[in-house]
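[1] pasting the structure only:
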């Protein structure tokens, strides 16, 4: 059986909020895109633990299947990734629902519980890559990590 942290990547949406139309996002020529990573600060994870969360990879893999053109655009325009502060599991779930309602790729990671965090704890949410203007509709009020 796959660890819980890998489950989010493999099953994509077997639990949680269903994706919108991931193929619907098309950035304009030269339009900046970014991916954001919302990290729960209430868990007090170390930098190493945060870096081990694979929400960005889960988004990348999902979009390579559904909207590879968007991923290539993001790669050509600098692959911007921004880490933001989240406050709770409820906030991550709310942001994920908003992102998906805008057809943005959003994936949260549920930790396997092998080190610092209890198994089943939602730790990190990735959104994007997508045009900055769309991602900011979801996370524009959050502070940098």
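    Sure, I can see it. Model, not experiment: these values are computed from the prediction.
[2] From here on, just use CA atoms for contacts and neighbour counts.
    OK.
[3] how far is stretch 89-101 from where the chain is centred?
    Computed by C-alpha atoms, centre = their mean, to the nearest Å, the chain-centroid distance of stretch 89-101 equals 10 Å.
[4] now stretch 102-109
    That offset, for stretch 102-109, works out to 5 Å (C-alpha atoms, centre = their mean).
[5] Report how many residues lie close to the closest residue to residue 82 other than its chain neighbours.
    Leaving aside its chain neighbours, residue 82 sits nearest to residue 36 (4.7 Å; criterion: C-alpha to C-alpha, 6 or more residues apart in numbering). Other residues near residue 36 come to 23 when the count uses other C-alpha atoms under 10 Å.
[6] okay, now the one to match up with it:
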């Protein structure tokens, strides 16, 4: 079991901004995950993996694949208070879910 957070590298967000956006993605997806999967994930150590994509199009392609697979997810849109315009899609949180299921979609992405 793991959770994957995908960050857009093309936005050139600062480290703190990336951390905040990744947290939004993690919590948002966590809240949409069934109790049994959350329990199993917690018992296994709550693994999280942060990866990146180079564009909005790439992120949205993964978003559609995750929706189609029925895996819990959360698409983060920034509020626009600091570095980027309001409504900008910054991250996608996926899971927690089975490693194999998530890897079918995200396994080729590079670590952030």
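    Yes, it's here. This one's a predicted model, so the numbers in the text were calculated from it and none came from an experiment.
[7] coming back round to it: measure the residue nearest to residue 82 of structure 1 to residue 120 of structure 1 for me?
    Taking C-alpha to C-alpha, to the nearest Å as the measure, residue 36 of structure 1 falls 22 Å from residue 120 of structure 1.
[8] same deal with residue 62 of structure 1?
    Taking C-alpha to C-alpha, one finds residue 62 of structure 1 at 22 Å from residue 120 of structure 1.
[9] More neighbours: those two, which one.
    Higher neighbour count among residue 62 of structure 1 and residue 120: residue 62, with 18 against 13, using other C-alpha under 10 Å.
[10] corresponding residue for that one in structure 2?
    Applying TM-score structural alignment, one finds that residue 62 of structure 1 aligns to residue 32 in structure 2.
[11] Not counting its neighbours along the chain, what's nearest the residue most central in space within structure 1?
    Nearest to the mean C-alpha position of structure 1, counting by C-alpha atoms, centre = their mean, stands residue 126 at 1.2 Å. Leaving aside its chain neighbours, residue 126 of structure 1 sits nearest to residue 37 (4.4 Å; criterion: C-alpha to C-alpha, 6+ apart).
[12] for that neighbour, helix, strand, or coil?
    Under DSSP: H, G, I helix; E, B strand; the rest coil, residue 37 of structure 1 falls in the strand class.
[13] Count the residues that sit near residue 90 of structure 1.
    11.
[14] Please, which helix or strand holds it?
    helix 89-101 (DSSP states H and E).
[15] In structure 2, what stretch matches that helix?
    Using TM-score structural alignment, helix 89-101 of structure 1 pairs with 56-68 in structure 2.
[16] post-alignment, the matching stretch versus structure 1, mean distance?
    After superposition onto structure 1, stretch 56-68 of structure 2 sits on average 1.0 Å from its aligned residues (mean C-alpha distance after the TM-score superposition for structure 1).
[17] what comes into contact with that stretch?
    6, 8, 53, 72, 73, 75, 89, 91, 92, 94, 105, 106 (C-alpha atoms under 8 Å, 6 or more residues apart in numbering).
[18] if you set the cut-off to 6 Å instead, what comes out?
    Where contact means C-alpha atoms under 6 Å, 6 or more residues apart in numbering, no residue beyond stretch 56-68 of structure 2 reaches it.
[19] how close does residue 59 of structure 1 get to residue 88 of structure 1?
    Distance from residue 59 of structure 1 to residue 88 of structure 1, by C-alpha to C-alpha: 20 Å.
[20] biggest strand in structure 2, by residue count?
    For structure 2, the strand that runs over the most residues, judged by DSSP state E, is strand 89-97.
[21] What's the first helix or strand after that one?
    Defined by DSSP H and E, the subsequent element after strand 89-97 of structure 2 is helix 99-106.
[22] For residue 99 of structure 2, which non-adjacent residue is spatially closest?
    residue 1 (5.2 Å).
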